[in-house]
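Asker: Fold the stuff below for me.
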Amino acid sequence: MAEALSITPAAVLRNLADKLYEKRKNAALEVEGIVKQLAAAGDHDKITAVINLLTTEFTYSSQVNHRKGGLIGLAAATVGLTSGAAQHLEQIVPPVLNSFSDQDSRVRYYACEALYNIAKVVRGDFIVFFNQIFDALCKLSADSDSNVQSAAHLLDRLVKDIVTESDQFSIEEFIPLLRERMNVLSPYVRQFLVGWITVLDSVPDIDMLGFLPDFLDGLFNMLSDSSHEIRQQADSALSEFLQEIKNSPSVDYGRMAEILVQRAASSDEFTRLTAITWINEFVKLGGDQLVPYYADILGAILPCISDKEEKIRVVARETNEELRAIRADPAEGFDVGAILSIARRQLSSEWEATRIEALHWIATLLARHRTEVISFLDDIFDTLLKALSDPSDDVVLLVLDVHACIARDASNFRHLVVFLVHNFRIEPSLLEKRGALIIRRLCVLLDAERVYRELSTILEGEADLDFASIMVQALNLILLTSSELTELRVLLKQSLLTAAGKDLFVSLYASWCHSPMATISLCLLAQAYQHASSVIQSLVEDDINVKFLVQLDKLIRLLETPIFAYLRLQLLEPGKYIWLLKSLYGLLMLLPQQSAAFKILRTRLRTVPSYTFSGEQLKKTSSGNPYSQMLHHLPTGTPIAEDGDRNQDLGSAQNGINFASRLQQFEHMQRQHRMHSRSQSLSQSRNSTSSNLSQEAPRPEEPRHPSTMPDLNRIPSRTSS
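Answerer: Prediction:
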């Protein structure tokens, strides 16, 4: 210190701490001259002493003006050193950098000015301090003082020029600092950072693309900045990097894919669009490299398919198709279970388009990796069943396609039908609203006979009798009306003629017994008219309720449809189909006369031609029972079979349907239903009574007035009587 004081005149030191800038400036020029002379003489020890004096007594002083003078003095000393300044930078730069955080804005301003002058002299030699300088400039870019910001910007431009021309800059050492600063929210800092990223990326010798995963997330963060200028700069930088990726032979797609997946779910529309665009390019460029990330990528794409912004929807759909077109193997890291998990999760999406694409993925996986998908069946099966309640018919149809694909195996087929019946049981609205659609579609996809046989087997032993009756009625209506079940109806019509028809009839009959009207319908369809008549005759009072009459009304109207045209044509030969007529008249007698169904059926029966009954003319009367007239006027010798129509007798003999046993089966089932119904009524009555008693406490009986009391003396005793 003493040596430095002896070298530097007291007046210079005094002026260096003066409050007037001009005096400090003149003193700095004196310091520059002193250092220049010492440098020329090669006396670096004295130069070191002078720098230490400026540092300890000025830049670290508690006096503001001293600190200002110290900064301008250090810059002057560097200028005086010229080419020899490099060996003294370890003394000069740290005090200047320390002043960047000074509380006084003017000191911070002079620090920027000082470092600017130092950098101009030493150029690339100060790269060793780059990270500290970058960190300081990053903070100053958001300085509260506009003058300091302006000074920092000037210094920043100079540092950028030096870095771009220097071969000593280490990108590896800089990236951790950049990554740390990318999370700062200040718009000034963000602008500063994007500027540096753009500059460094423009330097041919600096491989910023290789380090892109380290700061990619930060750039995407900036896309949603409130400043339009920052959003533009970030978008421009990202566009440039994407173009470089397209032209680069080797890119780390995996790390960046993880970032893009997260950004595709951003609440900011522009960020989502940019992320999904990048994902689209990644799938096209590096499909095989992305195999381990397919599930994550799919999880990002599927929601975007239903995005409110059309541009995002278009890119997402294109990406989805590109991804599905890539055939990957589990041996290559393709995780079928993860993809299924994503698809299952998206089946709960509120958007129909997303749910549909999720189902397409499940179908695709089934087609390509059936064994692996079946192994995960327990994880997705319940969700697929719940999807049958989807409000969209398109979704339900696709779900059924997936179910049908799964159910190709016998065990899975049984599994599907059992769970389907279970869902119908616990969710009656599903059966009511979607039952017909589901059953019809499954019949197309899995063979109608197979589906109906399995359903019948399950319903035969159904413990919930009310549900079984409702389910059978629904199945029966589908059987009688759906075009998809035409072949099944044709087969049933041959029940009395072919073994296949007989076997199907017997199989369905076991569960159809849950509903009298379904049983009668099945018999009419199978042309087992005598048995239909027997079933009608077996009905008791408890069977004929409102529900029965509603079902009967539906059947009467169905008899007028093209499906039962063959039956109506058979009425042209009443002598041959006597039990058909008896069955129809039996149904007529069960209908209330005032009902529309009664009028429909009566009108139909009145059209039965009389000339087919006998050779002699049938007496025309305006009253009387046409059925009794028909029996009276049958040709002499016409056999009236007790076991069925003439053709039915032949069919029964050939196929061996034991209709007596079937009737017992029906009556047994109906007794179970009646007992169940009575049990329910009794239970409801008890509950109602219990409820009433709990709501109204019992009151003691009040004594009756003497005039209203019976005279016990006037009541005759048993002995007197």
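Asker: only C-alpha atoms for contact and neighbour calcs from this point on.
Answerer: OK.
Asker: Arg440 and Ser482 touch, don't they?
Answerer: Yes: using CA atoms under 8 Å, Arg440 is in contact with Ser482, at 7.3 Å.
Asker: Comparing these two, which residue is more hemmed in?
Answerer: The residue with more neighbours, out of Arg440 and Ser482, is Arg440; 19 against 14, by other CA atoms under 10 Å.
Asker: so who does the more buried one touch?
Answerer: Counting by CA atoms under 8 Å, 6 or more residues apart in numbering, Arg440 touches Ile478, Ser482, Glu484, Leu485.
Asker: Widest-spaced pair of the residues you listed?
Answerer: Ile478 and Glu484 (9.1 Å; CA to CA).
Asker: if we can go back for a sec, using CSV, lay out the contacts of Arg440 together with secondary structure.
Answerer: CSV is the format used below for these (DSSP: H, G, I helix; E, B strand; the rest coil):
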residue, secondary structure
Ile478, helix
Ser482, coil
Glu484, helix
Leu485, helix
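Asker: export the residues you listed to a markdown table and tack on distance to Lys25?
Answerer: Listed next are those as a markdown table, based on distance: CA to CA, whole Å:
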| residue | distance to Lys25 |
| --- | --- |
| Ile478 | 102 |
| Ser482 | 101 |
| Glu484 | 100 |
| Leu485 | 103 |
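Asker: From these, pick the one nearest Glu281.
Answerer: Using CA to CA, the contacts of Arg440 come closest to Glu281 at Glu484, 45.0 Å.
Asker: Any figure for the gap between that closest one and Ser456?
Answerer: Here Glu484 is placed at a distance of 18 Å from Ser456 (CA to CA, to the nearest Å).
Asker: Kindly report the same for Ala518.
Answerer: Separation of Ala518 from Ser456 (CA to CA) stands at 12 Å.
Asker: Give me the more crowded residue out of these two.
Answerer: Using other CA under 10 Å as the criterion, Ala518 and Ser456 rank with Ala518 on top: 25 against 22.
Asker: Run a quick check on the more buried one versus Ile478, I expect a contact.
Answerer: No: using CA under 8 Å as the test, Ala518 is too far from Ile478 to be in contact (11.1 Å).
Asker: here's the other one to compare against:
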Amino acid sequence: MNPTILSPAIIRMLHDKLYERRKVAALEIEKQVRSYANEGSSIQIQETVTLLARDYTLSQNPNSRKGGLIGLAACAIALGSQNIQPYLESLLKPVLICSSDQDSRMRYFACESLYNIVKVSRSDTLPYFNELFDVLSKLSSDPDTNVRNGSELLDRLLKDIVTETPAFDVAAFVLLLRERFYTKKPHTRRFLVQWLICIMSIPEIDTLAFLRELLDALFLILGDSSKEIRNMCQNMLNEFLVKIGDTPQRVDFNGMINIVVGHCQSPDTLIKGTALEWLHKFIKYAGPQILPFASGIVGAILSTLACEEPEHKNVKETAKMANQSLMKLIGSNYDQKDQEHESSLPLKEMVSVFKQYLYSKSTVTKCAVIRWISHLLVQIPYSIFNHIEQLFPEVMRMLTDHADEVVLKTLECLAEIASSPAGKPIDSKLSVGTRQNLNASTQSLTSPLVLNVYFTKFIHHLLELFKTDNNLLEVRSTFIIRQLCALLNAENVFRAIAEALCVEGKKEDELFVDGENPKFCAHAVKKINSILMTSSELQELRDKLKNGEGSETSDFFCCLYKSWCHNAVATITLCLLTQNYQQCCQLLNKFSDFELTVEFLLELDKLVQLLESPIFAFLRLQLLESPCRRYLTKSLYSLLMLLPQSRSFDTLCHRLNCVPNPHLLPELSEHSNSGNRLDDVDFDELFQHFVTVQRQHAAFRKHKRLQASAAIHAT
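Answerer: From the prediction side, this is the model:
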């Protein structure tokens, strides 16, 4: 190498501390190199570039390094775009090294030198794009404002070159972005997002092909503290969504869905809201393609619905829309009747998600879970029934929830379980009538009712809940039973409850009401009888008991009677409703053999009030012309004699005093001797059953008193 390639004057000025002197030297170098280029003296050009790189830009003297930088830029300008390519690496490498110098002024001059070199070389610079991009990403967050401003000029120039060059390697560039996208430096984030916006503006580049590599980091950048960066990132994500909607067939939904699902659970409201919007669009554009990921999607939606903060209101609305869209994708075509083959849906994972979010504190979330289970029971009953043993106890537990909406949805879900065609049908007298369809898309609002074994399990579990939670029995039982009657036919519900109350002890694999606890049975019958007698929804059932004929009505009456025997007043009420007045007389006369407790007298008081209600208007009219008025009148007088002097006594007495003289009433026919309307019922057997049950109750009360007395003496 010729050390005298530069004149002593140029060398002296390159080492000078004044910028103006170094600039004069650079102009001289430019003239000299241009002369070499015109003469084709490539050796002299290379020697000049090498000398500046080695002896100046790598010098320990800061002024010399600055002189080397401006000298290399002068060489590039002198060479021009036609001649620079062979020397480009020698020009760039030393300048790139100086760009990381500790001196901010040195970094600024390096930016200036790079700008001049790149401006001349244009597309020839692209083989060194990675090195340039790496330097720019660092300079974009430089603490010195002048350096950042200088890097922005170079950045814009490089973007112009990339935009106008069709041969730009996008795949390699995406790898560069992905490596740096997880930075938390705001300036670097802004730099990276701006570059991605630049690439997206090039029509020839299919950025959707690389979206999977960048999506996770973009969502993280969306949570930046800078409003400007957040807005830039959000606008870019919105633009990506538009592109996805235009060409969904080119989108790797399966590769990105888990990324979106993960960010749906972000604590940042903007990230969460944007991710849910993406999730909603993915469901819309991808359709059934994303169903294998349904468990994760459902989990993301349910966790969002559990958010109670006011700022999450719009986010929750988006989650609801996404939830509805996902539910619509699951139709009956996904059902597997063959139990040996699993459904193509991730039902096992979905069931785990359902169980998890049924413990949520959010009413909206719990309702959404129960709606999901009901939807699957309607659309894919056979597939979901493979997991029903896990779901059934969890759904039953929701009956104790504090929110009426949750309880209502739970009852609808349990009705779907109990009447699902996938369950084993009940071999009994249940399954009569029709039931309402919960699926609004079905053509008919009602369908034939076929109950399965889970109906029996449901009733037994319900009575167990009533037994262990007295508040549930007192406060919620009316609401629960009325809804069940609307969903599963009132006769089915009351028959099943009556049969369960009749069972004593426990049998393997089934839960029954404990026969050793008659107090609960009496209280339950009292409550259920009140529902039967007063609920407007049960008018049809009362009419059947009151006026129905044939063996079916008689059988139903006997079923109720045997369990109603746990409560004496309820039994009397049932006999009065069914117009079996002779049996009523027999029962009332037997009361003299039993202890008349205060609770019993209070129930008689309520019975008198019930007899004055419109429900028993037929009974009051029968005092005038019914062929069985003899036993009816005797029953009411017997009831009057049992009552203490009270307002109810006065009410009933006044009512009986209103009955005209028997001589003024129509003569009783020869067929009026029978005081029971149901003539195919063995009332003697029923009476003996009543006596037996009441004696058990009497023995139970005596046992309790003895226990209480022993406890007092023990203390």
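Asker: returning to that earlier point: common neighbours of Ala518 and Ser456 of structure 1, please.
Answerer: With CA under 8 Å, 6+ apart as the test, Ala518 of structure 1 and Ser456 both reach Trp512.
Asker: what number of residues lie near Lys139 of structure 1?
Answerer: Neighbourhood size, Lys139 of structure 1 [other CA under 10 Å]: 18.
Asker: same check, this time on Asp378 of structure 1
Answerer: So Asp378 of structure 1, with other CA under 10 Å, has 10 neighbours.
Asker: Please say which position in structure 2 it maps to.
Answerer: The alignment partner of Asp378 of structure 1 in structure 2, by TM-score structural alignment, is Glu389.
Asker: distance of that match from Ile417 of structure 2?
Answerer: Using CA to CA, Glu389 of structure 2 is found at 11 Å from Ile417 of structure 2.
Asker: Next: Phe354 of structure 2.
Answerer: When distance is defined by CA to CA, Phe354 of structure 2 is 16 Å away from Ile417 of structure 2.
Asker: now swap in Ile77 of structure 2 and tell me
Answerer: Going from Ile77 of structure 2 to Ile417 of structure 2 by CA to CA gives 82 Å.
Asker: Comparing the two, which shows the higher neighbour count?
Answerer: Set Ile77 of structure 2 next to Ile417 and count neighbours by other CA under 10 Å: Ile417 wins out with 27 against 22.
Asker: thought the more buried one was touching Val378?
Answerer: No: here Ile417 of structure 2 does not reach Val378: they are 9.2 Å apart, not a contact under CA under 8 Å.
Asker: before we move on, back to that, okay, and the match of Asp378 of structure 1 sits in which element?
Answerer: Assigned by DSSP states H and E, Glu389 of structure 2 belongs to helix 388-397.
Asker: Structure 2: which residue goes with Gln648 of structure 1?
Answerer: Matched by TM-score structural alignment, Gln648 of structure 1 corresponds to Gly675 in structure 2.
Asker: ok, that match - contacts?
Answerer: Asn580, Tyr581, Gln582, Gln583, Cys628, Arg630, Tyr631, Leu632.
Asker: hmm, 6 Å instead?
Answerer: Tyr581, Gln582, Cys628, Tyr631 (CA atoms under 6 Å, 6 or more residues apart in numbering).
Asker: Out of the residues you listed, who's the most crowded?
Answerer: Using other CA under 10 Å as the neighbour test, the contacts of Gly675 of structure 2 are led by Tyr581, with 26 neighbours.
Asker: was I right about that residue contacting Arg629?
Answerer: No: judged on CA atoms under 6 Å, Tyr581 of structure 2 makes no contact with Arg629 at a distance of 8.4 Å.
Asker: Which secondary structure element is home to the aligned partner of Glu454 of structure 1 in structure 2?
Answerer: In structure 2, Glu454 of structure 1 lines up with Ala496, judged by TM-score structural alignment. Here Ala496 of structure 2 sits within helix 490-502, counting by DSSP H and E.
Asker: A strand includes Glu549 of structure 2, no?
Answerer: No: going by three-state DSSP, the assignment for Glu549 of structure 2 is coil, not a strand.
Asker: Kindly provide the distance from it to Val691 of structure 2.
Answerer: To Val691 of structure 2, Glu549 of structure 2 is 26 Å away according to CA to CA.
Asker: Among these two, which residue is more densely surrounded?
Answerer: Val691 (18 against 14).
Asker: Aligned to the more buried one, what sits in structure 1?
Answerer: Under the alignment by TM-score structural alignment, Val691 of structure 2 pairs with Glu667 in structure 1.
Asker: Leaving out the residues flanking it, which one is nearest to its match?
Answerer: Ser538 (7.4 Å; CA to CA, 6 or more residues apart in numbering).
Asker: what does the one you found align to in structure 2?
Answerer: Here Ser538 of structure 1 is matched to Lys590 in structure 2, going by TM-score structural alignment.
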